[in-house]
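A.B. asks: missing the sequence, but the structure's below:
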């Protein structure tokens, strides 16, 4: 076993959720060997063609990663691993923190072919298949942004990828909507944390109204301009927002989760042209964090 490869305990938790060889067609190459090759590329950021020979054909590793990113297999495996952790009581729902980070896009990430516009008669593509490829211009240059919701154990519950110049507050509702941890015994998935913590970039009347409607307690500081506007409106401005400094100290859990994700060089720097492939890359990084815990 090489450095960074799946350990026996990690493989035992991952193997039951991987696709099986069912039906016609050729058999899958050994899942463990191929996934170790994908993880090597995740950790080092090396081009696919430069994968060491011990992982077999680089084309097999790349094709499987791209295929599982496109059809949502990585997403389903991550949900299954989260469900196992929740069943064992290893998810801290008492406080979920949200934050975002900007990833610089490599020059090779540009130049994806433009897709024709979608028609109303076709089935809607998954959210991670984006027409803008989640690339944009920000102060950091050519970038993408990852919005992360982290549970108390510093592992990502959900994430959303957008162009780098997009703001944080408008993405909070979509980000919380991505939290869906299935229950192995059946029933509706777990979607609602007990408490939410975020910095002032997420403060807006729309977000606070959404959290109150879902009965989610929250600790989000109010910026000075929003406070002045509320006070200027008098009684029509509503009551002051509550703020607990002790709870707010735990906001760093989201930042530490992001540091864990960006410990993978293929996440810290985006090399993929297509948004759905980069989404799969971030999903694999999140999956590895869950397997390690």
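C.D. replies: All right, it came through fine. Treat the numbers as computed from the prediction; the structure is a model and nothing was measured. Numbering: from 1, shown residues only.

A.B. asks: use CA for all of it now, contacts and neighbours both
C.D. replies: Noted.

A.B. asks: Nearest residue to residue 200 in space, ignoring adjacent ones along the chain?
C.D. replies: Using C-alpha to C-alpha, 6 or more residues apart in numbering and skipping the chain neighbours, the partner closest in space to residue 200 is residue 221 (5.1 Å).

A.B. asks: and the gap between the one you found and residue 238?
C.D. replies: Applying C-alpha to C-alpha, to the nearest Å, the value for residue 221 to residue 238 is 16 Å.

A.B. asks: Looking at those two, which one has more neighbours?
C.D. replies: residue 221 (20 against 10; other C-alpha atoms under 10 Å).

A.B. asks: another structure for you, compare them:
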């Protein structure tokens, strides 16, 4: 095993989930191609610059694109989460947050001459404008041990409060036996960006305990309402101190240079890369 390649344990977890060709001419081995994908995401190099030991770069890219469209890495992430849940290894103290990723200039050219407008195309591929230029925002829900449970990509200027519910709704951990997937957190921890009455009402409706501090302007507005102001939201400060787990999860994800800077043109390919990196984080913790 070389640097930035799958270990035997990681390959044993991933191999049963890789689609296999039934007919056709012999192709490059699956492990060799997957190692090329991992190497590319780890180093952030161009597809054309992949070392020859991984086979033709077009083969690696074509298969990665096919897996991205089929959702192979998303299903692999769910399967490893299911094994951890069956063993009681998931801490359902779910934490949500987001991080902004700078888009490389090679990933910004997603439009075609005579096609849709640039504004529509950027939104379709989770490309947005901010002070730093073109950016993408990764919204993440992770468990209490700092492992990704669900991922959502949006344009970089999208506010966190607008995307508070979708990451939680994307949590879907299948059961290894009969039964519905595990979709509901026991408790949600988030920062002030997620402090909205609508989001708190949504969590209460689902019976989810939340630990979210109140914004200063919301506190002032509540006090101005007098006897109609209602009860202030509670805040368990001991639980809130664990919110740094999300930041450490982002730190590990951005250890992949292909995640820290977005080089993929389409949101589907970039989300597949984030899912593959998340799978590797899980594989090294179970």
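C.D. replies: Done, it's in. All of these numbers come straight from a predicted model, not from anything done at the bench.

A.B. asks: which one in structure 2 is aligned with the residue nearest to residue 200 of structure 1?
C.D. replies: Structural correspondence for residue 221 of structure 1 with respect to structure 2 (TM-score structural alignment): residue 213.

A.B. asks: ok, now residue 201 of structure 1?
C.D. replies: For residue 201 of structure 1, the residue aligned by TM-score structural alignment is residue 193.

A.B. asks: so the longest helix seen in structure 1 aligns onto which residues of structure 2?
C.D. replies: If you go by DSSP state H, structure 1 has its longest helix at helix 275-292. Residues 267-284 of structure 2 are the counterpart of helix 275-292 of structure 1, counting by TM-score structural alignment.

A.B. asks: the strands in structure 1, which residues?
C.D. replies: 96-105, 136-138, 141-150, 156-163, 195-197, 217-219, 269-270 (DSSP state E).

A.B. asks: Switch these over to JSON lines; also include mean neighbour count and distance to residue 242 of structure 1.
C.D. replies: Shown next, in JSON lines, are the strands of structure 1 (neighbours: other C-alpha atoms under 10 Å; distance: least, C-alpha to C-alpha, whole Å):
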{"stretch": "strand 96-105", "mean neighbour count": "24", "distance to residue 242 of structure 1": "17"}
{"stretch": "strand 136-138", "mean neighbour count": "16", "distance to residue 242 of structure 1": "33"}
{"stretch": "strand 141-150", "mean neighbour count": "24", "distance to residue 242 of structure 1": "21"}
{"stretch": "strand 156-163", "mean neighbour count": "24", "distance to residue 242 of structure 1": "25"}
{"stretch": "strand 195-197", "mean neighbour count": "23", "distance to residue 242 of structure 1": "12"}
{"stretch": "strand 217-219", "mean neighbour count": "21", "distance to residue 242 of structure 1": "7"}
{"stretch": "strand 269-270", "mean neighbour count": "21", "distance to residue 242 of structure 1": "38"}
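
A.B. asks: Figure out which of the ones you listed is closest to residue 52 of structure 1.
C.D. replies: Residue 52 of structure 1 sits nearest to strand 269-270 of all these, at 20.8 Å, using C-alpha to C-alpha.

A.B. asks: mean shift of that closest one relative to structure 2?
C.D. replies: On superposition with structure 2, the mean distance recorded for strand 269-270 of structure 1 (mean C-alpha distance after the TM-score superposition for structure 1) is 0.4 Å.

A.B. asks: Quick one: list the elements packing against that strand.
C.D. replies: strand 96-105 (3 or more C-alpha pairs under 8 Å, 6 or more residues apart in numbering; DSSP states H and E).

A.B. asks: How about residues contacting the strand it packs on?
C.D. replies: 135, 140-152, 164, 168, 172, 193-199, 250-251, 253-255, 258, 267-271 (C-alpha atoms under 8 Å, 6 or more residues apart in numbering).

A.B. asks: tell me the average deviation of it from structure 2 after fitting.
C.D. replies: Averaged out, strand 96-105 of structure 1 is 0.6 Å away (mean C-alpha distance after the TM-score superposition for structure 1).

A.B. asks: Stretch 239-250 of structure 2 maps to which residues in structure 1?
C.D. replies: Counting by TM-score structural alignment, stretch 239-250 of structure 2 corresponds to residues 247-258.

A.B. asks: distance between the ends of that stretch?
C.D. replies: End-to-end distance (C-alpha to C-alpha), stretch 247-258 of structure 1: 19 Å.
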